[in-house]
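# No sequence on hand, only this structure:
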């Protein structure tokens, strides 16, 4: 039985959607990109060089992460993408004619990637990141299509859509698209270097970095005024940090080498990839060329400085908590991360100035203390050191205390966390 509060929320959502749909009609609606016959022949799609390029680009886009079920055939779908609005199954990308892309033309594929419109003209849910993929060039899209068409077909039906009303009404996406989607390929900035433009194209397009590294509103829309400024990843209970390397940015002080090292090996002098980012490094970025990694670093280092946000002063006296946390740290953490919080280069990541420690919510540090930290195994770091979980050794008060301590020790000046935060994430399923 639904609570009155849930009923009010649902009513508010419906009213808001109706209002936005009305606005959409008053503006004249959305002009969809038509499916135009292309010159791409079946023979052209078999070009080995084109297929190899497409394989690289699907790796850059980390397409397999969503389109492969655990233990399933790569790209055959079967995985369900959880959203705050319900579950959305990722489709089969193999060329099976009944359940995959076997009967798709390139024009239809390009329209899906570029415009977020399916084979039958239906709006696609933005769990498929067409909000970023729209920037992918037609030539790159053709290479991706050629690679996917070269795969062995796998028959695997898509799971049913798990969305409740009004989110299961695809036409309601007209309102969402009017607010949050701007169609268009990436346009190079001629005032910038080729490396900057390549990095911007990868980050904004196939890399779809903004899909995680930005805050979202109650409708799942992303802020357009400050991209890559950090945000909590929906349904995953991790915080993707701000990616600016300038003053007050999440990566303040990171060098090109720091960024490249993290993306290539999963570890740098400034920190280590844990959680969802570890999967991205393992499946995608470690396989990118050095030139592309350098280009990404060039672009990220051009992001603007962020405004200084002072940590709110707590009405609570947390001095006792910090003393307790210091004792826990000395007993459990200092041997690896050092009394000064600077870690051991190439082995244990620093906590002092660590973007994941200092993110606004404290989620990342809480989860790592509870569940452990597991860096990705990469060609450049085949046997990474991992951090053991402390969920069984530390109670909620100890975890809150030690996380608060490391977020306020040394040069860190982040808000404290509470026992209720620890309780919440202790009992949250691991994604």
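Good, I have the coordinates. Remember, it's a predicted structure, so these values are computed and weren't measured experimentally.
# contacts and neighbour counts: CA atoms only from here.
Fine.
# Contacts for stretch 269-283 next, please.
With Cα atoms under 8 Å, 6 or more residues apart in numbering as the test, stretch 269-283 has contacts from 59, 62, 65, 238, 254, 258, 262-267, 345-346, 349-351, 353-355, 373-378.
# Quick one, which of these are buried?
59, 62, 65, 238, 254, 258, 262-267, 346, 349-351, 353-355, 373-378 (16 or more other Cα atoms under 10 Å).
# From residue 300, how far off is the residue nearest the centre of the chain?
Residue closest to the average C-alpha location in the chain (Cα atoms, centre = their mean): residue 212, at 3.2 Å. Relative to residue 300, residue 212 is positioned 15 Å away (Cα to Cα, to the nearest Å).
# Structure two is appended below for comparative analysis:
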């Protein structure tokens, strides 16, 4: 047999083996939508589903700005194009009106639509697969109780080959493994409840985990921190004590941060950016017992795993021109009134900058975003009138913003790499119009 024929035959065999492997990986733990299942019903089931929908922040993605709640149409930008969320209201033609609880369960558990087509992981079924059938049915009962809205689903805008089912099947074979959360017998019921909420409905790993070039989570680094694609916010590690790890915090401070958006204890922490939206729409509505369970789980995360991920590599300080007197003057003019001459902040109002982990993060995206665009913690029952920060995007130029941020990162005992005007310029260009 000629060499080229052998090579062609070998390539065909490899292709067939690869296709078989992808097919097998995508067929694991498939839901039989025709199998009978005992369903709870009534007002209590709907109320429970409403609570679970808040825990999963379902409305946040399935409601377009100015649109009806849960009617979909929100564009979710990804590095591969835009995915539009679907209509979850019980409209027969454009929503979930023709779905059964089993079809909905399959969507959460297997990431498949009613027709069996593979769903894009912008819908975080990679986390939702851990949700139990009972919770899935309660969620479905709640969604069925909503007013039906006629709103056809928008087609996704993805480039080739990412718009194909074949490419999606390969991605799932590499990164997705279906399976309901299995409680750890060696842990308490509260810890397992917290793990279930964080890993499953809360889908915290969707933002707080590093991803590779294909958008897949890097194995073994769940919750170790990562840049949120297309949003230009860094979701810090929930394990590392140098980022957002809470292993040494008091439990009540963690609960306060998730419930109120601020923690007035020793941490003096507050949330901003995408996390402010999570607190506003989701975690502030959870019960104290569930928040305490989540806090217990987060405190148990091993810190060593998180430190294996380098958030960013800052520039060599010696290579960055820095006018310290000018930077100090800018801080005095624009920042000291709220944050204090020594970066000490104002208790229960403006956060301290001295010793603040958000200031000294290796990844500087969040700090630059806050100085450019400003922001507020969420308005919550426990903090109804949050103190915010004004935007400086039209007040300071790139070199001035870089100088004042570098001042924050190198003063009052803070030791972090400088920020360059180029870094600020890149972030300024990514600001929403």
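Yep, that arrived. Just so we're clear, the structure is a prediction, and the values are computed from it rather than from any experiment.
# Could I get the TM-score for this pair?
The TM-score (TM-score structural alignment, normalised by the length of the first structure) is 0.89; 410 aligned residues with a Cα RMSD of 2.2 Å.
# returning to that earlier point: where strands are concerned, which of the contacts of stretch 269-283 of the first structure count?
With DSSP state E as the criterion, strands contain 267, 373, 374 from among those.
# so who does the alignment partner in the second structure of the first one touch?
Residue-level alignment of residue 267 of the first structure against the second structure, with TM-score structural alignment as criterion, gives residue 262. Contacts for residue 262 of the second structure (Cα under 8 Å, 6+ apart) come out as 256, 268, 269, 270, 271, 377, 383.
# quick one: which of those residues is nearest residue 197 of the second structure?
In terms of Cα to Cα, no member of these lies closer to residue 197 of the second structure than residue 256, at 17.0 Å.
# how close does the residue nearest to the closest one when sequence neighbours are not counted get to residue 374 of the second structure?
Counting by Cα to Cα, 6 or more residues apart in numbering, residue 263 is the residue found nearest to residue 256 of the second structure once chain neighbours are left out, at 5.3 Å. According to Cα to Cα, residue 263 of the second structure and residue 374 of the second structure sit 20 Å apart.
# who's more crowded, these two?
More crowded of residue 263 of the second structure and residue 374, by other Cα atoms under 10 Å: residue 263, with 20 against 17.
# Test my guess that that one contacts residue 253.
Yes: at 5.3 Å, residue 263 of the second structure counts as touching residue 253 under the criterion of Cα atoms under 8 Å.
# For the stretch 201-350 of the first structure, which segments count as helices?
If you assign secondary structure with DSSP state H, counting those that start in this stretch, the helices in the stretch 201-350 of the first structure sit at 256-265, 276-283, 290-300, 319-332, 334-337.
# Next up, the contacts around the equivalent of residue 29 of the first structure over in the second structure.
In the second structure, the residue matched to residue 29 of the first structure (TM-score structural alignment) is residue 24. Residues near residue 24 of the second structure by Cα under 8 Å, 6+ apart: none.
# close enough to count as contact, residue 133 of the first structure and residue 114?
Yes: counting by Cα under 8 Å, residue 114 is a contact partner of residue 133 of the first structure at 6.1 Å.
# Looking at the two, which is more packed in?
residue 133 (27 against 24).
# for stretch 34-51 of the second structure, which positions count as buried?
45, 46, 47, 48, 49, 50, 51.
# Which of those sits closest to residue 72 of the second structure?
Nearest member of the buried residues of stretch 34-51 of the second structure to residue 72 of the second structure, counting by Cα to Cα, is residue 50, at 17.1 Å.
# where does the closest one land in three-state SS?
At residue 50 of the second structure, secondary structure determined by DSSP: H, G, I helix; E, B strand; the rest coil is helix.
# The helices of the stretch 201-350 of the first structure: which one's closest to residue 34 of the first structure?
It is, among those and with distance given as Cα to Cα, helix 290-300, at 32.5 Å.
# That closest one against the second structure, how far on average?
By mean Cα distance after the TM-score superposition for the first structure, the fitted helix 290-300 of the first structure averages 0.7 Å away from its aligned residues in the second structure.
# Contacts for that helix next, please.
195-200, 202-203, 243-245, 256, 259-260, 263-264, 285.
# what does that helix correspond to over in the second structure?
So helix 290-300 of the first structure sits over residues 288-298 in the second structure, by TM-score structural alignment.
# so how far is residue 412 of the second structure from whatever residue of the second structure lines up with residue 141 of the first structure?
Matched by TM-score structural alignment, residue 141 of the first structure corresponds to residue 136 in the second structure. Distance from residue 136 of the second structure to residue 412 of the second structure, counting by Cα to Cα: 50 Å.
# So for those two, which residue has more residues nearby?
A count of neighbours by other Cα under 10 Å puts residue 136 above the other of residue 136 of the second structure and residue 412, at 23 against 15.
# Nice, that's everything, thank you.
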